[in-house]
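**Q** Sequence and predicted structure are below.
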Amino acid sequence: MERRERDGREPRSRRRGQGELEAQVLAALHEAPGPVGAAWVQERVGGDLAYTTVMTILTRLLAKGVVSRERAGRSFHWRSTADEAGLAALRMRKVLDSERDRGAVLASFVTTLSADDERLLRDLLGDTGAGAAEG
C-alpha cells in the first residue's frame, strides 16, 4: 500500500545529503558520450531535480575545478575533468581547510588508517611523512 500525505499528495522524496547531488551530477557527466547540456544531466540524475538546481551544482563543480564548460550557442556544454576520487579529495580538503588545527586533524586521520592504507599513503608521499604517522 502506498503512503500518502494527509492532503492526498505523494510524500516528498528524502532530502539528499551534502555532496550527494554533486556526486550524482559528476557520475552522470562520466557516463556522457562527450560534452553535454544541463538538460541531459538533469534527465540522467532524474527525480524531481529542477533545471536551476542542476545549473547551480554544475556551477559549483566548475568553481571547484572538477568540470569544464564550453559555449554551445546561448548555453553551455559541460564535461567532467575529475573522477569520483578527485571529488572526494576536494571534499576532504574542504573539511581540512575549515579546521583551525590542521596538524591535529591530519594526525588524527593518520592514526585511524589501516596498515595497508598507511603504507599506501607513505608510498604516495615518498615516505616524507613517516615521522608524523608514527607514534
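**A** Done, it's in.
**Q** From now on I want contacts and neighbour counts done on CA atoms only, so please keep to that.
**A** Will do.
**Q** Which strands or helices does the host helix or strand of residue 58 pack on?
**A** Per DSSP states H and E, residue 58 falls inside helix 51-63. The contact analysis (3 or more C-alpha pairs under 8 Å, 6 or more residues apart in numbering; DSSP states H and E) places helix 51-63 against helix 20-31, helix 38-45, strand 67-72.
**Q** Let's see that with 10 Å instead.
**A** With contacts taken as 3 or more C-alpha pairs under 10 Å, 6 or more residues apart in numbering; DSSP states H and E, helix 51-63 sits against helix 20-31, helix 38-45, strand 67-72, strand 75-80.
**Q** put this beside the first:
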Amino acid sequence: MAKAKAHPTCPCGPPASFERCCGRYLQGAEAAPGAETLMRSRYSAYALQHDRYLLDTWHRSTRPEALDPNEHVGIKWIGLQVLRASEHGDEASVEFVARYKIGGRAGKLHELSRFVREDGRWYYVDGQLHD
C-alpha cells in the first residue's frame, strides 16, 4: 500500500497533524470509526490524490471499477466545512461543502453523502449534489 505524503496539518481542516488525523486511515493503520471521519478522510484522499483509499472506502454496490486518472488534474482542494452529520444504526449521512481552485478560479462542491456500515467498517455509498 502506498504511504500518504507527510503534511504538517491535515487537509480536512482540524489543527491536528495529518498523521494524527486522516493519515492513519489513508495508511491503513485503522478504519475510520464513523461516517463523518470517513468523509473527512475521503476529502483528504482527494486532496492528496490517494485513489486506492477512495476505491477501498467506496461501497461495492456503487463503486466504479477505477477512477478517472485526469479527475485530479488542475484541482487544488482548499477547505472543508461539515454542515451536519447523523448516524442511525448502520446508515449515516454527512452534508458538507468542499472548496477548491481550478486554474486560479474558486469553486465549491456541496454534497449530502450517504454511508453504510458493514462488518464494522463504514463505506461511502453515494451523494446528492446541491447548487
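**A** Arrived safely, thanks for sending. Remember, predicted model here, so these are calculated numbers, not experimental data.
**Q** Work out the TM-score between the chains.
**A** Taking TM-score structural alignment, normalised by the length of structure 2 as the basis, the two superposed chains have a TM-score of 0.23; 57 aligned residues with a C-alpha RMSD of 5.2 Å.
**Q** Buried residues, the helix holding residue 58 of structure 1. List them.
**A** The neighbour-count check on helix 51-63 of structure 1 (16 or more other C-alpha atoms under 10 Å) flags 54-55, 57-59, 61-62 as buried.
**Q** if I look at residue 42 of structure 2, how far off is residue 129 of structure 2?
**A** Going from residue 42 of structure 2 to residue 129 of structure 2 by C-alpha to C-alpha, to the nearest Å gives 16 Å.
**Q** So these two - more neighbours on which side?
**A** residue 42 (25 against 13; other C-alpha atoms under 10 Å).
**Q** Switch the helices and strands packed on helix 51-63 of structure 1 over to JSON lines; also include distance to residue 130 of structure 1 and mean neighbour count.
**A** Compiled in JSON lines, the helices and strands packed on helix 51-63 of structure 1 are given as follows (distance: least, C-alpha to C-alpha, whole Å; neighbours: other C-alpha atoms under 10 Å):
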{"stretch": "helix 20-31", "distance to residue 130 of structure 1": "32", "mean neighbour count": "18"}
{"stretch": "helix 38-45", "distance to residue 130 of structure 1": "42", "mean neighbour count": "18"}
{"stretch": "strand 67-72", "distance to residue 130 of structure 1": "34", "mean neighbour count": "15"}
{"stretch": "strand 75-80", "distance to residue 130 of structure 1": "34", "mean neighbour count": "19"}
